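Asker: here's a sequence, model it:
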Amino acid sequence: MLEINDLLFRYPAQAAGSKGWRFNLNVQEGECVALSGPSGCGKSTLLNLIAGFLTPSGGAIRWQGQSLSALPPWRRPVTTVFQEQNLFDHLTVAENMGLGLHPGLRLSQQQWSRIDTMLDAVSLGDFGKRRADNLSGGQRQRVAVARALLRPQPILLLDEPMTGLDDDNRHTLQALLLRARDQGKTLVLVSHDVRDREVLANREVTDFYHPW
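Answerer: Sure, this is the predicted structure:
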């Protein structure tokens, strides 16, 4: 289980005395929970706290009973799909995918084959040798989601994962994410599109945040 207990956060740039957030959330292993609420309620902030890119001022983050709070991002059992995709434009699509498996791209032939298979699954089978700066926004998004699905980490954080996709590619990624969930991956989803929440989420949560 992923447990978020009384997690406190306020951005340093906020004026003195302004409110921050207190987060509480439990997600079962193999469950997808969609975070719902108005803009500015802290949905993306909570994902960044779980991933370790932001540091809370109090509270706890636990996975399977073990605290994650002291772990740097690269040691957490977490993969994040960002709205900005975070691709390296000077690398090929396959190399960007490979970075999710090894930061030095020291991959086995089997791992390169897995990358090819995943690219086929997102209808980008001929794009492996293409530089990332030659991709459209929707293609970049598919690469980002495909890279995340290749990683073995049990928690997958999804921040607007279907941005820029047409219906066919949206359905393709939804099917891949559902399969990952059914195979035991734990998903936390932020999406303004009700279609993604209805298809992917076991439940929607609106009371995960409180003013602080």
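
Asker: going forward, measure contacts and count neighbours with C-alpha atoms only.
Answerer: Noted.

Asker: what sits up against the helix or strand in which Asn48 is found?
Answerer: If you go by DSSP states H and E, Asn48 is part of helix 43-51. Contacting residues not belonging to helix 43-51 are listed as 23, 35-37, 54-56, 61, 73, 76, 78-80, 157, 159, 188, 190 [CA atoms under 8 Å, 6 or more residues apart in numbering].

Asker: want to put them side by side, so please do this one too:
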Amino acid sequence: MSLEIDLAVALRGRTMATLKATVEPGAVLSVIGPSGGGKTSLLLAVAGLLDAPFTVTGTVTRDGTDLTPLPPERRRMGLMFQDALLYPHMSVVQNVLFAVPRREAGRRLTRAERRARAEANLARVEMGHAAARDPDTLSGGQTSRVALARTLASAPRTLLLDEPFSALDPALRAQVRAFVFDLARQDGLPVVMVSHDPADAEAAGGQIIEIRSCQAG
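Answerer: Model (predicted):
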């Protein structure tokens, strides 16, 4: 399930960032650089979420299949952002359940099957005990783990991380990073992470690409 990226992102006709790399299953590609360097734009381009005035050229290929023509929902990309973006009107388990696909392998999943998958993913991040809680009652580290459970519950084939640890204090940052990288390895997911912090890239232990352009973010 290797991911091959060969992309260029331009803003109003001017190339602002390029990325060419291969990410193996369970490995992490770290794209680092200052704010405004185009890191997030590259990540959104991989996901198929970058709109005008940006233009994207090149390809994103997984297991020999060109994903570039596909809409975002068919690319099977799981995204985690700096903000967990949990729904405040839903419980923790409802937030995770929201991401569970309704159909799989050509059949519709029952409500019980989807609920079981949501609970299983909460258990994987050691948050099963908090299933009924309100997201507003969680700590920063707990919120990040629920966001990870929700992302994994969507059954992604690639994991995209946009500064997901930057709002955490150093101790929690290391803990949540370990959860994310360990579970990605267990699931054999290629990971692309963008960060301004070299410590995140060092902890990932994979290939590091530095983006130097500063045309846009």
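
Asker: and the TM-score between them?
Answerer: For this chain pair, the superposition-based TM-score is 0.79 by TM-score structural alignment, normalised by the length of the first structure; 206 aligned residues with a CA RMSD of 3.1 Å.

Asker: please report how far whatever residue of the second structure lines up with Leu176 of the first structure lies from Leu161 of the second structure.
Answerer: Aligning on TM-score structural alignment places Leu176 of the first structure opposite Phe179 in the second structure. Separation of Phe179 of the second structure from Leu161 of the second structure (CA to CA, to the nearest Å) stands at 13 Å.

Asker: picking that back up, wait, isn't the match of Leu176 of the first structure in contact with Val125?
Answerer: Yes - between Phe179 of the second structure and Val125 there is a contact under CA atoms under 8 Å: 6.9 Å.

Asker: now do the shared contacts for these two.
Answerer: Shared contacts of Phe179 of the second structure and Val125 (CA under 8 Å, 6+ apart): Arg145.

Asker: and the strands in the second structure, which stretches?
Answerer: Using DSSP state E, the strands of the second structure run over 3-11, 14-23, 28-32, 54-62, 65-66, 77-81, 103-104, 107-108, 158-162, 191-195, 208-210.

Asker: turn those into a markdown table, columns for distance to Leu97 of the second structure and mean neighbour count.
Answerer: Formatted as a markdown table, those follow (distance: least, CA to CA, whole Å; neighbours: other CA atoms under 10 Å):
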| stretch | distance to Leu97 of the second structure | mean neighbour count |
| --- | --- | --- |
| strand 3-11 | 27 | 19 |
| strand 14-23 | 29 | 18 |
| strand 28-32 | 26 | 24 |
| strand 54-62 | 27 | 18 |
| strand 65-66 | 29 | 12 |
| strand 77-81 | 15 | 21 |
| strand 103-104 | 13 | 10 |
| strand 107-108 | 15 | 10 |
| strand 158-162 | 18 | 23 |
| strand 191-195 | 23 | 25 |
| strand 208-210 | 34 | 17 |
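
Asker: to Thr143 of the second structure, which of those lies closest?
Answerer: Closest of the strands of the second structure to Thr143 of the second structure is strand 77-81, at 11.7 Å (criterion: CA to CA).

Asker: report the contact partners of whichever residue in the second structure pairs up with Val81 of the first structure.
Answerer: Using TM-score structural alignment, the partner of Val81 of the first structure in the second structure is Met80. By CA under 8 Å, 6+ apart, Met80 of the second structure lies in contact with 147-148, 151, 159-162, 164.

Asker: can you tell me which of those is closest to Phe98 of the second structure?
Answerer: Using CA to CA, Thr151 comes nearest to Phe98 of the second structure of the contacts of Met80 of the second structure, at 10.2 Å.

Asker: and that closest one? What does it align with in the first structure?
Answerer: Match for Thr151 of the second structure (TM-score structural alignment): Ala148.

Asker: what residues are up against the residue nearest to its match when sequence neighbours are not counted?
Answerer: Once flanking residues are discounted, Ala148 of the first structure sits nearest to Thr79: 6.1 Å by CA to CA, 6 or more residues apart in numbering. Applying CA under 8 Å, 6+ apart to Thr79 of the first structure gives the contacts 51, 148, 151, 153, 155-157.

Asker: related to what we said a few turns ago, which of Phe179 and Val125 of the second structure has more neighbours?
Answerer: Comparing Phe179 of the second structure with Val125 by neighbour count (other CA atoms under 10 Å), the higher total belongs to Val125, at 19 against 16.

Asker: excluding chain neighbours, what is closest to the more buried one?
Answerer: Spatial nearest neighbour of Val125 of the second structure, chain neighbours left out: Arg145 (5.9 Å); criterion: CA to CA, 6+ apart.

Asker: kindly report the same for Thr117 of the first structure.
Answerer: Spatial nearest neighbour of Thr117 of the first structure, excluding adjacent residues (CA to CA, 6+ apart): Gly125 at 7.7 Å.

Asker: tell me, how many residues neighbour the aligned residue in the first structure for Pro34 of the second structure?
Answerer: Matched by TM-score structural alignment, Pro34 of the second structure corresponds to Pro38 in the first structure. Look at Pro38 of the first structure: counted by other CA under 10 Å, it has 9 neighbours.

Asker: for Asp168 of the first structure, see how far away Pro38 of the first structure is.
Answerer: Per CA to CA, Pro38 of the first structure is found 28 Å from Asp168 of the first structure.

Asker: can you tell me how far His129 of the second structure is from Leu138 of the second structure?
Answerer: For His129 of the second structure, the distance to Leu138 of the second structure under the criterion CA to CA works out to 12 Å.

Asker: higher neighbour count, these two?
Answerer: With neighbours defined as other CA under 10 Å, His129 of the second structure and Leu138 compare such that Leu138 has more, 14 against 11.

Asker: which ones are touching the more buried one?
Answerer: Per CA under 8 Å, 6+ apart, neighbours of Leu138 of the second structure: none.
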